[in-house]
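>>> sequence unknown, structure follows:
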C-alpha cells in the first residue's frame, strides 16, 4: 500500500489546488447543505469547497491517515474520516449529499463504472457530482516512468506497476449518459511554470513516483530517480529564462441527478 506524504504533496499547493477551484466554480447549485469530498487529501480541496459553499457542512474522506490528519488542520471546520472510496462509499448513506466532489483521486481507484454509480447514489435528487482526474498519459513524465518500469533494468523491481484506472473521455460519456440525468465533460491543460527540472521531480515525488519509490530500497530509490531525472532533462526543454513549462492535462465532468420538481 502506498504511504502518502501530505507535506510533499503540498509543496505545489497552489498548482494542485487550481483545478479544484476551477471545478468548484463550475458546480452550479444553490442551497447546498451537505458536501462530500472524495479523496480529500490534505484538505486543500475541502477548503475550496467550504469557501465555495458557505454554511454547508463539508465531509472529507481519504484512505491515508497522514492526509486526514493534515486535512483536519487545513480545514478545521470540516469533518474528516478514513474511508476507502473503492469499497466503502455505500456506508456514507444513499442520497445524503447535495454535492459529491472529487479532485485528482479517482485515477487511483479501479472499476470506474462501479465507482461513478456509487458516487451518484450518494446524491440527493437535484444534486451534483463533480470530478477532476489527471489525463496525462501522453505527457513526457508519464511516458518516461512507464518506459523505465517496463524496461530491462527496473522491470523486476516492481511486482505491481502503477495502473491508471481512468477511462477514455468517450467511455465517461457513455457511462454518464446511462447513469445520470444530465452531464458536462471538458478538459483543461495547465501550463505550470516550474523553476527547474528538479522541481518536476519534487512534484512527482508527491504523486506519480510515489508508488514506485515506496517499493524500492533507499539505494534503489536514488538510482531510479537518477534514471527518471536524466530523461526529464532530455525531454523538458528550458525556456529562455531557464524555467520549465510543465504541461498537465486534466479531465473534468459534472453530472446531475433527477430533481423531483422536474418529474
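Yep, that arrived. The structure displayed is predicted, hence computed values, not measured ones.

>>> only C-alpha atoms for contact and neighbour calcs from this point on.
OK.

>>> quick check: residue 215 touching residue 161?
No - under the criterion of CA atoms under 8 Å, residue 215 lies out of contact with residue 161, with a separation of 9.7 Å.

>>> looking at the two, which is more packed in?
Residue environment comparison for residue 215 versus residue 161 gives the larger neighbour count to residue 215, 17 against 14, counting by other CA atoms under 10 Å.

>>> let's bring in a second one:
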C-alpha cells in the first residue's frame, strides 16, 4: 500500500518543521542564482522562502505526492512538478536540462534507503560553483520512532506493515566525507531542537503526520485503532507533560551544505 500525505496534518507544526529549513538556507551563500530547485517541497510553504530570497530566479518545487503539490499550487511565483526525485536525478542525455544553481532538499532524503548513493547524481545536476543543501532527521533512535518500530514487529500488526516505508539517515561525517571526495567544499553539522508541544497527545500528532504515517495507513481499520491507542499511551510515558501540560520533545537534525567545485562533472 502506498501511503498518502496529508498537507493539513503536516502543516500542524509548520513553524517547528520550518525552522531547520531556515537554518539550512542561512548557510547557502548564493547571491544571484538563475535556477533554484526544492526537492521534496511538500505543501510549498517553505519553497516560497526561496522565491522571496531570490526573486529573479526560476524556482521549481518537486514532490512525489500529488496531494502536496495540489496544496503547493496556491503559492505563486513557483513552478510545481509531481515527480520522484530519483527520476529527476537520473542522467537524461535526450532532454538537456539547465544546471541548477541552488538545489535544496529538506527532510526528504531520509525516505530513500539508497540516498547516500544518490548524492553524486544529485550533485551532477548542480552547476559548477553551485550549491547543494539538504537536511534530514537524525532522531531515529528516539522513543518517537523506536516505540512505533517495537509495536509494529508484533502480531497482529507485523504482517500488515512489514514492507512499509521507514525513514533513516546517516551521520553528518558520512555525508561530509562523500561530498568532500567529490571535490566539494562542505559545511556539515547537527542541531537538536527542543520543541515545546501542547495538547492531549502532541508527540503522536507530530509523528502521525510524518514518520509513522506509512505504518498507520498500512493497518486495516480493525487494527489501526488498537495500534494507535497503544502507541499514544507509550508516547505519553516517554514524553510526559509537565504541570502546565507542556511536552518537551528533543529532535536531532543533520545539515549539509556543499558548494560544487568549478568545472568538474561528478
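Arrived safely, thanks for sending. It should be emphasised that the depicted structure is a prediction, and the values quoted were computed from it without experimental measurement.

>>> any idea which element the residue mapped onto residue 193 of the first structure from the second structure lies in?
Taking TM-score structural alignment for the superposition, residue 193 of the first structure sits opposite residue 196 in the second structure. Taking DSSP states H and E as the criterion, the element that holds residue 196 of the second structure is strand 185-198.

>>> who's in contact with the helix or strand just after that strand?
Beyond strand 185-198 of the second structure on the C-terminal side, the first helix or strand identified by DSSP H and E is helix 202-207. Helix 202-207 of the second structure has contacts (CA atoms under 8 Å, 6 or more residues apart in numbering) with 10, 13, 144, 197, 213, 231, 232, 235, 236, 239, 247, 249.

>>> how close does residue 208 of the first structure get to residue 143 of the first structure?
11 Å (CA to CA, to the nearest Å).

>>> actually, residue 128 of the first structure.
Going from residue 128 of the first structure to residue 143 of the first structure by CA to CA gives 34 Å.

>>> mind checking which of the two has more residues around it?
Neighbours of residue 128 of the first structure and residue 143, each counted by other CA under 10 Å, are more numerous for residue 128; the result is 28 against 14.

>>> doesn't the more buried one belong to a helix?
No - for residue 128 of the first structure, which was evaluated using DSSP: H, G, I helix; E, B strand; the rest coil, the result is strand, with no helix membership.

>>> looking at the alignment, what corresponds to it in the second structure?
With TM-score structural alignment as the criterion, the equivalent of residue 128 of the first structure in the second structure is residue 131.

>>> again with residue 109 of the first structure
Taking TM-score structural alignment, residue 109 of the first structure has residue 112 as its aligned residue in the second structure.

>>> one more: residue 139 of the first structure?
With TM-score structural alignment as the criterion, residue 139 of the first structure pairs with residue 142.

>>> how about the match of residue 193 of the first structure: what's its closest non-neighbour residue?
residue 248 (4.7 Å; CA to CA, 6 or more residues apart in numbering).

>>> check which helix or strand the one you found maps to.
Element membership of residue 248 of the second structure, judged by DSSP H and E, is strand 246-259.

>>> corresponding residues in the first structure for that strand?
Counting by TM-score structural alignment, strand 246-259 of the second structure pairs with residues 243-256 of the first structure.

>>> other residues contacting the matching stretch?
Contact partners of stretch 243-256 of the first structure, identified using CA under 8 Å, 6+ apart, comprise 19, 23, 27, 126-136, 139, 176, 180-197, 200, 236-239.

>>> just the buried members of those residues?
With neighbours counted by 16 or more other CA atoms under 10 Å, those contain buried members at 19, 23, 27, 126-136, 176, 180, 183, 185, 194, 196-197, 200, 236, 238.

>>> measure stretch 148-157 of the first structure end to end?
Criterion CA to CA; first-to-last residue distance in stretch 148-157 of the first structure is 11 Å.

>>> buried residues, that stretch. List them.
If you call a residue buried by 16+ other CA under 10 Å, then stretch 148-157 of the first structure has these buried ones: 148, 149.

>>> contact partners of that stretch?
Here stretch 148-157 of the first structure makes contact (CA under 8 Å, 6+ apart) with 158, 161, 215, 216, 224, 227, 228.

>>> over to stretch 108-117 of the first structure?
If you take CA under 8 Å, 6+ apart as the criterion, stretch 108-117 of the first structure is touched by 85, 86, 106, 163, 164, 165, 166, 167, 175, 179.

>>> in TSV, list the residues you listed along with neighbour count and secondary structure.
What follows is the contacts of stretch 108-117 of the first structure, written out as TSV (neighbours: other CA atoms under 10 Å; DSSP: H, G, I helix; E, B strand; the rest coil):
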residue	neighbour count	secondary structure
85	20	coil
86	17	coil
106	23	helix
163	11	coil
164	15	coil
165	13	coil
166	20	coil
167	16	coil
175	17	helix
179	18	helix
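
>>> farthest pair in these?
Among these, the pair separated by the greatest distance (CA to CA) is 163 and 179, at 24.9 Å.

>>> which residues in the stretch 1-150 of the second structure form strands?
When assigned using DSSP state E, counting those that start in this stretch, the strands of the stretch 1-150 of the second structure occupy the ranges 35-39, 58-63, 79-82, 100-106, 126-137.
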